[in-house]
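> need a 3D model of the sequence below.
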Amino acid sequence: MDAKPSAIVAQSGGPTAVINSSACGVIREAAKSGKIGRVIGATNGILGVLKEDLFDISAEKNESIEALKQTPAAAIGSCRYKLKSLEDSKADFDRVLDVFKAHNIRYFFYAGGNDSMDTADKVNKLAAEAGYELVCIGIPKTVDNDLAFTDHCPGYPSVAKYVATCAMEAGRDTEALYTTDTCTILEVMGRNAGWIAAATGLAARSGEDAPHLVYVPEAGFSWDRFVSDVEEVLKRLGRVFIVAGEGLKDDKGEYVTADKGAFGKDSFGHVQLGGVAEMLKAVIEKEVKIKARFNKLGTNQRSAMHFASLTDVNEAYMCGQMAVKYALEGVNGKMVTLVRKEGPKYKCTTGLAELRDVANGEKKVPPEFINDKGNHITDSMRDYVRPLVRGEAPITIGDDGLPVFMRFERKPLEKKLPKYL
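Below is the predicted model:
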């Protein structure tokens, strides 16, 4: 057994452009502290723990650790494996604790969203009941920006910067060819929260700029009003560029989609959304009688490291760094939060929230961020998101003209327990 306790860092759910920056913060601060023996990586999140598929991150090259801040997605490996209640998933939770005990893991740093915080909270409770000293700290991560108790989530500023820029670029394309391609619809991620869609509104510096219409789930959606909105913009500009969040619901509370039976669910039980753009296109062509086309950015939104926000990279790193500092100070059962300081100049520090509270919360776009017509954003939303997208994250470009991303060597830890799963 190591003289000093080990820490494990795991990633869960959909990747982001900066979740690896948080991992880098954990690794660097753990090494700097001198109180943690080694940092262990759980390949593919909690699945890696269950399978005892672990590797020694502390043995990785220094340049690889540093390059995490320039590498998108989840370098340690992610998953969507859901641990349910302690009763329904008791074998899984017991296994997690057994693996931690076998490798003298006393610090658990879990980067993820609501479900990940729920898992970390349950592991923490089980360890306490078993009398096993374990510190569990959550690190916020979601491009959807729907975690409660934090001003914003690491990952959101970069996706906001990317989608707003895509709206600007595609908007100019529509402006150039409006005599042929009169309408363009951009569908973005976000599930039931409209934070990503709302961020594109930042691109509209003037009334001529795209997007001309922005629809978020929080505003409600009326087909009659939508057609009227489109016709109004067409009358004014002769073209229209629309952004729609994937979680739009109509006035009957049903998801706006071309295929009502198409939705499946992921392992967390979340509805897998999509199809909004197709439906809007069909209605526009039928009711307004103009040609419409749509763009879907897909996973590009969350993995666009080439245009990541420097603010986002730095804050994600800070969250990982502070997770270790808080843990070594005796904090337990909490998630690191981002706290925006008041004042004319943007400044962000960290705070803490209970894991169980984060697991049960959801942050939606507030009414004051949506205009009265429900078809665009307000200056309050612009003030909220503008400082988040500032700065360009540095990125190494190879001799071939393309970005250079790191990959772990993954020196495996010896398995000490029977096979599981």
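
> alpha carbons only for contacts and neighbour counts from here, please
OK.

> any chance you could map the helices in this protein?
Under the criterion DSSP state H, the chain contains helices at 19-33, 46-50, 62-67, 90-102, 114-130, 156-176, 195-199, 223-237, 276-283, 300-303, 310-328, 355-359, 379-385.

> and the ones you listed as TSV, adding mean neighbour count and distance to Asp372?
Output for the helices of the chain, formatted as TSV (neighbours: other C-alpha atoms under 10 Å; distance: least, C-alpha to C-alpha, whole Å):
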stretch	mean neighbour count	distance to Asp372
helix 19-33	24	35
helix 46-50	23	44
helix 62-67	16	45
helix 90-102	18	48
helix 114-130	21	30
helix 156-176	23	22
helix 195-199	29	14
helix 223-237	14	13
helix 276-283	20	21
helix 300-303	22	28
helix 310-328	23	30
helix 355-359	21	30
helix 379-385	16	12
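
> one more, for comparison:
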Amino acid sequence: MSNCIVAQSGGPTSVINSSVVGLLNANKKLKAFDKVYGGLNGIEGILNKNIIDLSSISDEEIDHFRFTPSSGLGSCRYKLSDIDSCSQEYENLINILKEYDITSFFYVGGNDSMDTIAKLSKYARINKIDIKFIGIPKTIDNDLMFTDHTPGFGSAAKFIGTSVLETYLDASVYVNNGIFILETMGRDTGWLAASSCLAKLDNKSVVDFIYLPESAFDKDQFLRDVKQRFEEQNKVYIVVSEGIRDKNGKFISELQCSSQDKFGHAQLGGVGNYLKNLIIESGITSRVKSLELGILQRCAMHCASYTDLTEAFKVGELALIHAAEGETGKMVAINRDSNEPYTVSYSLVDSDKVANHVSYFPSEWINEAGNFVTEEAYSYFKPLIKDLPNLALKGNLPKYKVFNQ
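Next up is the predicted model:
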């Protein structure tokens, strides 16, 4: 009997390890592979033979691993070269997989990870190599095509909604309140910022304005809107995506952006402070606070969505099942069948269709003024954040387990 390997790539999420455990669980039932290996630090680690046997780890440790946030196998941002320009890189990887008698490779990740799956499956097909390559979706950005949503997003949305409620209450304690700006991740899409619409008190949104990359940002209109709302209620709560752009497509925070990652993506951040200074300089009020959630929104297992955890587990299970059936070059996708009651089904999509494409927040879910979202958006988000995990504790803190330390 042959073996398989699973690895994680890109930014972490709260539920990425649940997909690995789902895969392990499926193999325990099917006995499709003798061993399930884990590649530490993604494909980069596999190329360096940083590989462990996950099959030998105790059930108790695996259970703790499932409820551990972040990438417990480690991650990387390693971009495979095009097949034509550097076939040696592919040959090296295939030789390592053969050395470990690996016939199925699973990659948990987002757009760039699906690009890796597409390239590897193409290389295997061209060279008649019998190794299956399957992508398992993961990204808090919720920007993968051909899937209703991605594992990791629901938990990030739950954390953002909770953070909005709590910071709103904190910012509302004084007679003379001010303006609060919360900055979320979201370089190309506004799914994360838009999910802040979930935060309600007495069935009323606590957020006044939401600004997304999909809607051109107008500085002057922004100041007029904020000024009017502040005069009406003596406080304003604003949520902004880090990737908002002007009408020419230029990042509002571009002047503060000085670096790119290996995939050429701008390393954004700081737009909240930019808007804060803009408001103060306009004379609306000097009482303005800005908070950048940063990495907190990625790995908050204490505030994760149990629905998200369950779906992450399921796509891991199905990835192994489909590989055992002979599928390759695919990604497991989630299809929403119903909102109320919330039900989903699963399917396979070609990884090359997902790779390097972006699922944008629907323009029809943005209000005409471009500064909030519609009720349809709220209905989309609501079932994704249902329930909380019951975490094991050690020393009255969550008991976590990783394998990359």
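
> go through the helices of structure 1 and name the closest to Pro367 of structure 1.
Pro367 of structure 1 lies closest, by C-alpha to C-alpha, to one member of the helices of structure 1: helix 379-385, at 9.9 Å.

> list the helices and strands the closest one packs on?
helix 195-199 (3 or more C-alpha pairs under 8 Å, 6 or more residues apart in numbering; DSSP states H and E).

> now the helix it packs on, how far from the centre of its chain.
Relative to its chain's centre, helix 195-199 of structure 1 lies at 13 Å (C-alpha atoms, centre = their mean, to the nearest Å).

> where in structure 2 does that helix fall?
Under the alignment (TM-score structural alignment), helix 195-199 of structure 1 falls on residues 191-195 in structure 2.

> contacts for that stretch?
Residues from elsewhere that reach stretch 191-195 of structure 2 (C-alpha atoms under 8 Å, 6 or more residues apart in numbering): 140-143, 153, 156-157, 160-161, 183-186, 210-212, 239-241, 360-361, 372-373, 377-378, 381.

> can you check stretch 114-129 of structure 2 too?
Residues contacting stretch 114-129 of structure 2 (C-alpha under 8 Å, 6+ apart): 79-80, 82-83, 90, 107, 130-135, 328-331, 350-352, 354-356.

> only the buried subset of these, as a ChimeraX command please.
A single ChimeraX command selects the buried members of the contacts of stretch 114-129 of structure 2 (16 or more other C-alpha atoms under 10 Å):
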select :80,90,107,131,132,133,134,135,328,329,330,331,350,351,352,354,355
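
> among the contacts of stretch 114-129 of structure 2, name the ones in strands.
Of these, the ones assigned to strands by DSSP state E are Tyr107, Lys132, Phe133, Ile134, Gly135, Lys330, Met331, Asp350.

> of these, which is the nearest to Gly264 of structure 2?
For those, the nearest to Gly264 of structure 2 is Tyr107 (21.1 Å; C-alpha to C-alpha).

> which residue in structure 1 lines up with that closest one?
Looks like Tyr107 of structure 2 aligns to Tyr110 there (TM-score structural alignment).

> do the same with Gly135 of structure 2
Looks like Gly135 of structure 2 aligns to Gly138 there (TM-score structural alignment).

> what residues are up against the nearest residue to its match once chain neighbours are set aside?
Spatial nearest neighbour of Gly138 of structure 1, chain neighbours left out: Met335 (4.1 Å); criterion: C-alpha to C-alpha, 6 or more residues apart in numbering. Neighbouring residues of Met335 of structure 1 by C-alpha under 8 Å, 6+ apart: Met117, Ile137, Gly138, Ile139, Pro140, Ala323, Leu352, Ala353, Glu354, Leu355, Val358.

> widest-spaced pair of the residues you listed?
Top of the distance list for the contacts of Met335 of structure 1 (C-alpha to C-alpha): Ala323 and Val358, 15.5 Å.
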